[in-house]
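Peer 1: sequence first, predicted model second:
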Amino acid sequence: IGLADCFPVEHILGRDEAAPKPSPDGLLKIASAWGVTPSELVMVGDYRFDLDCGRAAGARTVLVNLPDNPWPELVDWHAADCRALKVMLG
């Protein structure tokens, strides 16, 4: 989704490191590795499974790369694209 340069490669988890989304396993592993609670995390994604994962972990969620928000009940914030998200984050 365009945010790979924002994180160290060792903190990017794939299916070999965590159960696939919508399981919260990956987010919970990141929270543990970073020494934070899941409520301190934000899950950024472009599909419902990303948002379901964030909610199941107890994180906030951001929907990106979709012009409309088809899942308002799962989204804390909606950004048109990652460039807009970076602006939102300051």
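Peer 2: Nice, thanks for sending it over.
Peer 1: could you use CA atoms for every contact and neighbour count after this?
Peer 2: Noted.
Peer 1: give me the neighbour count for D52.
Peer 2: For D52, the tally of surrounding residues (other C-alpha atoms under 10 Å) stands at 21.
Peer 1: repeat for L63
Peer 2: Count around L63 with other C-alpha under 10 Å applied: 29.
Peer 1: now it: which helix or strand?
Peer 2: strand 60-64 (DSSP states H and E).
Peer 1: could you count how many residues lie near L89?
Peer 2: If we define neighbours as other C-alpha under 10 Å, then L89 has 6 of them.
Peer 1: this is the comparison structure:
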Amino acid sequence: MQTFYLGVACFLLLTMIVGLARVFLGPRQEDRLVAVQLFGTTGVAVLLLLAAAFDAPAVRNAAMVFAVLAVLAVMAFVRDSRKNDGRGGGGAGG
């Protein structure tokens, strides 16, 4: 089973390499955001597979931290893009 986990982790790393092209080529900021989300979710999946393959609970904990950081990165991007659009971040009324 360990070989299967490592094989799937390698496949997911290849998808991350393909997504790297989207980060550099764009063409829009939203495309780059989706690629960064791909890195976040795929990175978490790779870490969880490695944790299962090597029976390492500390790696599982690191994966959960990366999952939270990915959400925070998206929130920061959305907040920054709203500022740049001139709509501001005044909540529902503003």
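Peer 2: Structure received. This structure is a prediction, so every number in the text was calculated from the model and none was measured.
Peer 1: next, the TM-score between them, please.
Peer 2: After superposition, the two chains reach a TM-score (TM-score structural alignment, normalised by the length of the first structure) of 0.28; 46 aligned residues with a C-alpha RMSD of 4.1 Å.
Peer 1: coming back round to it: so which elements touch the helix or strand just after the strand holding L63 of the first structure?
Peer 2: Helices and strands here follow DSSP H and E; after strand 60-64 of the first structure, the next one along the chain is strand 77-79. Packing partners of strand 77-79 of the first structure (3 or more C-alpha pairs under 8 Å, 6 or more residues apart in numbering; DSSP states H and E): strand 60-64.
Peer 1: quick one: list the elements packing against the strand it packs on.
Peer 2: Strand 60-64 of the first structure packs on strand 42-45, helix 48-57, strand 77-79, going by 3+ C-alpha pairs under 8 Å, 6+ apart.
Peer 1: any idea how far the residue positioned nearest the centre of the second structure lies from P57 of the second structure?
Peer 2: Geometric centre of the second structure, nearest residue: G40, 1.4 Å, by C-alpha atoms, centre = their mean. Using C-alpha to C-alpha, to the nearest Å, G40 of the second structure is found at 19 Å from P57 of the second structure.
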